[in-house]
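Colleague: just a sequence and a predicted model for now, questions to come.
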Amino acid sequence: MAKSIMKEWTDEAHLTLLKECKRKGMTDAQIAKEIIGISNTTLYSWKKKNVKILNALKKGKDFYEAEAVFTLIDTFKGHYVDEEREEIWADGEGKLTSKHKVVTKRWIEPNMTAIIFYLKSQAGWRDKALVQVNDNEEVQIVDDI
């Protein structure tokens, strides 16, 4: 029975669903339990046996990770966001005349924590300088921050 379920999940519609679940950030365990109705170990076994299932999950995950990278870049560079609010207009007597949706752009400042995270994880920055002490007790900076 398990093989027939796996075969069902190799058609285009099901593979697209798997890819979209990963694009939305779902874990394999969540997909196995909530979407397919199998155990995580069964899904792991399917990925080893069926390249279509493996590729669908990988493509979705790659997209999700790329989106996370672009979000991190926006966060450390700063960016604009659209903010919506509803304005209610009234006449001179206080009677409601109309409602309007107003969209304004707001600048989000660069996030220093995101900048530091990026520099440490991608540019090789470290918190501490590497220091070497020789026999004459002289301190030499080997690699600065």
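Modeller: Perfect, thanks for sending it.
Colleague: please count neighbours and contacts with C-alpha atoms only from this point.
Modeller: Fine.
Colleague: can you map out the strands along this structure?
Modeller: Along the chain, counting by DSSP state E, strands occupy 79-90, 96-108, 130-133, 139-143.
Colleague: okay, one more to line up with it:
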Amino acid sequence: MAKGKYQEWRTPDKLTLLQAWARNGLTDEQIASNIGISRDTLYTWKKKYPDISDTLKRGKEIVDIEVENALLKRALGYEYEEVTTGLVWDKKTNDYKERVTKTVKKQVAPDVTAAIFWLKNRKPDGIDGWRDKKDVSVAANISNPFDGITTEEIKKLIDDA
């Protein structure tokens, strides 16, 4: 690693670039490769320089929120307008012009898989929990009625019965 390379990456322009890479979904390994350092060096920088660590976190948070919003939208379903365009003859110019020919309101039905995924991750516990695997523990105080009795005494009890 070139001496002082980290200083270059702490400038506003380079921090913006780091944030963009994180926002675009690059892993720490890919970001380190883009910088020209090892992943371990990037981890060291993140520990040593809060501005680098915070910048990467902010970039990743933006994408996480966008994905979260998209998943929720898909889970709930949504409406959108589909716009169709086509060439229409314009008498004034004696030429074809592209114009909106049809607008249709469409609906995307809620996605059950997205809803289940959302609930399993957002509401795993509680009375109405959505966790697949439930940890159920049963505690009981069971006493052995034959505790302290020898085998011979048990045989004698059986014979007497």
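Modeller: Okay, I see it. Here the structure is a predicted model, which is why all the values come from computation and not from measurement.
Colleague: quick one on the thing from earlier: redo the strands of the first structure as TSV? Include distance to S121 of the first structure and mean neighbour count.
Modeller: Listed next are these as TSV, based on distance: least, Cα to Cα, whole Å; neighbours: other Cα atoms under 10 Å:
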stretch	distance to S121 of the first structure	mean neighbour count
strand 79-90	22	12
strand 96-108	23	11
strand 130-133	18	12
strand 139-143	17	11
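Colleague: which one, of these, ends up nearest to K52 of the first structure?
Modeller: When the strands of the first structure are compared by Cα to Cα, strand 79-90 sits nearest K52 of the first structure, at 37.8 Å.
Colleague: give the other helices and strands that that closest one contacts.
Modeller: Where contact means 3 or more Cα pairs under 8 Å, 6 or more residues apart in numbering; DSSP states H and E, strand 79-90 of the first structure is packed against strand 96-108.
Colleague: if we use 10 Å, what do you get?
Modeller: helix 51-77, strand 96-108 (3 or more Cα pairs under 10 Å, 6 or more residues apart in numbering; DSSP states H and E).
Colleague: need the ones you listed in JSON lines (columns: distance to T27 of the first structure).
Modeller: Putting those into JSON lines (distance: least, Cα to Cα, whole Å) gives the following:
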{"stretch": "helix 51-77", "distance to T27 of the first structure": "9"}
{"stretch": "strand 96-108", "distance to T27 of the first structure": "30"}
